[in-house]
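[1] no sequence on this one, just coordinates:
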């Protein structure tokens, strides 16, 4: 997956150089600014925020929040209180 990120200093596009999983829902991505004069290298943290479409093969050991809209739609489909 290609992620567009801009250097916080010069606003030039930066390229993801590496990444590593810290957990099932958290990843660190190392970016390098494409501007040779700037040369800033930095780490961006990516964290799971919420589910927009439930998985057909969920990992039940994970406690991943659903967006309020998804939760509302599922409740309506299952005729459950919200």
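    Yep, it's here. Bear in mind the structure is a predicted one, so any value in this text is a computation, not a measurement.
[2] could you use CA atoms for every contact and neighbour count after this?
    Will do.
[3] surely residue 75 is in a strand?
    No. Counting by DSSP: H, G, I helix; E, B strand; the rest coil, residue 75 is not found in a strand; it is helix.
[4] measure it to residue 68 for me?
    Separation of residue 75 from residue 68 (C-alpha to C-alpha, to the nearest Å): 10 Å.
[5] and for residue 41?
    Distance check for residue 41 against residue 68: by C-alpha to C-alpha, it reads 36 Å.
[6] for this structure, which strand is longest?
    strand 13-23 (DSSP state E).
[7] what comes up buried for that strand?
    For strand 13-23, the neighbour count (16 or more other C-alpha atoms under 10 Å) marks 14, 15, 16 as buried.
[8] now stretch 43-60
    Within stretch 43-60, no residue qualifies as buried by neighbour count (16+ other C-alpha under 10 Å).
[9] how far does that stretch stretch from one end to the other?
    Start-to-end span of stretch 43-60 (C-alpha to C-alpha) is 30 Å.
[10] second structure follows, compare the two:
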């Protein structure tokens, strides 16, 4: 398992995250402290979502459920029939 390595921007030594504040599901503020006792720098980092490389398998399931929930009863049955191979 990989762990996010935080480095102090002042001295380059390892730092720890003392707490975090979630601003948005894709953005957090991390409160950091340098582990070098001679430095002692405390600071914040912004940690944000960049972009998707490979989509979540859950994304497709939610889309299918959303579409199925908004079909008329007749269209819903037609989709079920298609999935079961009854309609060609």
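    Yes, it's here. Just so you know, these numbers come straight off a predicted model, no measurement behind them.
[11] care to give me the TM-score?
    The TM-score (TM-score structural alignment, normalised by the length of structure 1) is 0.65; 60 aligned residues with a C-alpha RMSD of 1.8 Å.
[12] could you check the angle strand 13-23 makes with the helix or strand following the longest strand of structure 1?
    Next in sequence after strand 13-23 of structure 1, counting helices and strands by DSSP states H and E, comes strand 26-33. Counting by axes from the mean of the first three to the mean of the last three C-alpha atoms, to 10 degrees, strand 26-33 of structure 1 points 160 degrees away from the direction of strand 13-23.
[13] just to revisit the earlier point, by how much does the longest strand of structure 1 deviate from structure 2 on average?
    Its aligned residues in structure 2 lie a mean 0.7 Å from strand 13-23 of structure 1 after superposition (mean C-alpha distance after the TM-score superposition for structure 1).
[14] what's that strand in contact with?
    2-7, 27-35 (C-alpha atoms under 8 Å, 6 or more residues apart in numbering).
[15] pick out the residue nearest the middle of structure 2.
    Centroid-nearest residue in structure 2: residue 26, 6.2 Å away (criterion: C-alpha atoms, centre = their mean).
[16] contact partners for that one?
    For residue 26 of structure 2, the contacting residues are 48, 49, by C-alpha under 8 Å, 6+ apart.
[17] ok, residue 70 of structure 1 next?
    51, 52, 53.
[18] what distance do you get for the equivalent of residue 47 of structure 2 over in structure 1 to residue 17 of structure 1?
    For residue 47 of structure 2, the aligned residue in structure 1 is residue 46 (criterion: TM-score structural alignment). Plainly put, residue 46 of structure 1 is 15 Å away from residue 17 of structure 1 if you go by C-alpha to C-alpha.
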